[in-house]
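In: After the sequence you'll find the predicted model.
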Amino acid sequence: MAHIDYYFATVSPYTYLAGTRMEVVAAKHGATIAYKPLDVIALFGRTGGIKPAERHESRKENRLQELRRQAKKNDMPINLQPAHWPTNPAPSSYAFIAAQKAGGGDLGALVHAITRRCWAEEQNIAEDDVIRAALEEAGFDPALADTGMLAGAEEYAANLEEAVAAGAFGAPFYVVDGTEKFWGQDRIGDLDLFLAGKL
């Protein structure tokens, strides 16, 4: 049985655009998933990337066009300049970590519930009430937004170190069985083919 380490960022538009397609692929092939939220800006800094705000204007323009096209291809609404971005990804990430430990809900749905609020619904995912609503939507106890902050901070930092060691450099990033790497929501089809033994 294959295992996927899923590195993602709750503020990443490409994590939003992944929706729950990776989870569908994993279920199809019986693969397990370990969800690893991280600070993608710190990951850029550690792996040779550049913060979106500091990129050349041509790269900024291309990014916005690509987001628009990818959203259209996946039939997903998107606000290319959301009111609450960038925002602090730590609170939503800590809550996700607490939910993963607590169980009882749908983790893929939780990733999507959080990122959708940022990229399609003009909500600030650093705010407790927004996080609680996302938790509840995905079947988790909304009170998890208020627990496990220290443990969440430690795991959040550890996920960054693990991502660097695993060769991840963006989000979403999927690593199968510690070796095969797929960067970006537009590589989920390739992930599917790989798990099927066709790549």
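Out: Received, thanks.
In: Could you use CA atoms for every contact and neighbour count after this?
Out: Fine.
In: For the protein, just list every one of the strands.
Out: With DSSP state E as the criterion, the chain has strands at 3-8, 32-37, 173-176, 180-183.
In: all helices in the chain, in order from the N-terminus.
Out: With DSSP state H as the criterion, the chain has helices at 13-18, 21-29, 40-47, 57-73, 90-102, 107-119, 128-137, 149-166, 188-195.
In: a markdown table for the ones you listed, including mean neighbour count and distance to Gln81?
Out: Supplementary listing: the helices of the chain in a markdown table, determined by neighbours: other Cα atoms under 10 Å; distance: least, Cα to Cα, whole Å:
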| stretch | mean neighbour count | distance to Gln81 |
| --- | --- | --- |
| helix 13-18 | 24 | 11 |
| helix 21-29 | 16 | 24 |
| helix 40-47 | 17 | 18 |
| helix 57-73 | 13 | 9 |
| helix 90-102 | 22 | 20 |
| helix 107-119 | 24 | 8 |
| helix 128-137 | 20 | 19 |
| helix 149-166 | 16 | 26 |
| helix 188-195 | 17 | 25 |
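In: structure B:
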Amino acid sequence: MADIDYFFATISPYTYLAGTRLEQIAARHGATIEYKPVDLLALFPRTGGLPPKDRHPARQEYRAQELRRQSRKLGVPFNLQPAFFPTNPAPSAYAIIAAQAAGGGDLGQLVLAFTRACWAEEKDVADDAVIRACLESAGFDPALADRGLLAGAETYSANLEEAVTRGVFGAPFYLTQDGEKFWGQDRLDDLDRHLAARAG
């Protein structure tokens, strides 16, 4: 069992803003990570949420302000209205599932590559060429895009069911082995402190 179960979505702006800070925290504490991409649009209605386009205008306005603030704070490029959002997240999720099973590359960089492609590079993460390029940039065989699609679909579906069962309702969402839950890239410092306290 991994020390941290990481639920995320490849088209989530907040997953993009998380960057690779989770991986840095895990390395500092000798913690392992299990990557669990989920379908947010399927998760929201099952956990009391709404897709951004269906939220009250006040919530949409706040989300836009917060995304601008957080991207400036973190010093990362960010497009509030990317050309390919929303898009089908399943192909990129399958690629991550296949990459995790195959090993040999950097999963944190792969997640970042997909989310950066969506939110900063105006690329469609459902496009086969984009998927292959992201795999290769993170040190994985780009041919993984063609393999394990059935297993990827099954795991992707299972991740959703697990997320609902374990109380996950958004992304990024971090669950520790001892049952602590952390929602959002702005809770990574709290996760870091929790892991430090547990080790001490």
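Out: Arrived safely, thanks for sending. What you are looking at is a predicted structure, and each value in this text was computed from that prediction instead of being measured.
In: Superposing both, give me the TM-score.
Out: Aligned and superposed, the two chains score 0.97 in TM-score terms (TM-score structural alignment, normalised by the length of structure 1); 198 aligned residues with a Cα RMSD of 1.2 Å.
In: picking that back up, out of the strands of structure 1, flag the one nearest Asp129 of structure 1.
Out: Asp129 of structure 1 sits nearest to strand 32-37 of all those, at 19.7 Å, using Cα to Cα.
In: Show me what the closest one is packed up against.
Out: strand 3-8, helix 90-102, helix 149-166 (3 or more Cα pairs under 8 Å, 6 or more residues apart in numbering; DSSP states H and E).
In: do that again at 10 Å, thanks
Out: Here strand 32-37 of structure 1 touches strand 3-8, helix 21-29, helix 90-102, helix 107-119, helix 149-166, strand 173-176, going by 3 or more Cα pairs under 10 Å, 6 or more residues apart in numbering; DSSP states H and E.
In: any chance of the ones you listed in CSV, plus distance to Asn62 of structure 1?
Out: Formatted as CSV, those follow (distance: least, Cα to Cα, whole Å):
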stretch, distance to Asn62 of structure 1
strand 3-8, 21
helix 21-29, 24
helix 90-102, 27
helix 107-119, 18
helix 149-166, 26
strand 173-176, 20
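In: Please identify which of the ones you listed is closest to Asp192 of structure 1.
Out: Counting by Cα to Cα, Asp192 of structure 1 lies closest to helix 21-29 out of these; the figure is 5.7 Å.
In: Help me confirm that Ile114 of structure 1 comes into contact with Glu127.
Out: No. Counting by Cα atoms under 10 Å, Ile114 of structure 1 does not reach Glu127; the two are 11.1 Å apart.
In: which ones are touching the residue lying closest to Gly108 of structure 2 once chain neighbours are set aside?
Out: Distance criterion Cα to Cα, 6 or more residues apart in numbering; nearest residue to Gly108 of structure 2, sequence neighbours excluded, is Thr20 at 5.8 Å. Applying Cα atoms under 10 Å, 6 or more residues apart in numbering, we find Thr20 of structure 2 in contact with 107-112.
In: how does it look with 7 Å?
Out: 108-109, 112 (Cα atoms under 7 Å, 6 or more residues apart in numbering).
In: Same check on Ala26 of structure 1?
Out: Thr32.
In: switch the cut-off to 8 Å
Out: Ala26 of structure 1 is in contact with 32-33, 192, counting by Cα atoms under 8 Å, 6 or more residues apart in numbering.
In: do Leu43 of structure 2 as well
Out: Contacts of Leu43 of structure 2 (Cα under 8 Å, 6+ apart): 49, 160, 163-164, 169-170.
In: Out of the residues you listed, which comes closest to Leu74 of structure 2?
Out: Leu74 of structure 2 lies nearest to Gly170 out of those, by Cα to Cα, at 20.5 Å.
In: Could you verify my assumption that that closest one touches Pro45?
Out: No. With contact defined as Cα atoms under 8 Å, Gly170 of structure 2 does not reach Pro45; the gap is 10.9 Å.
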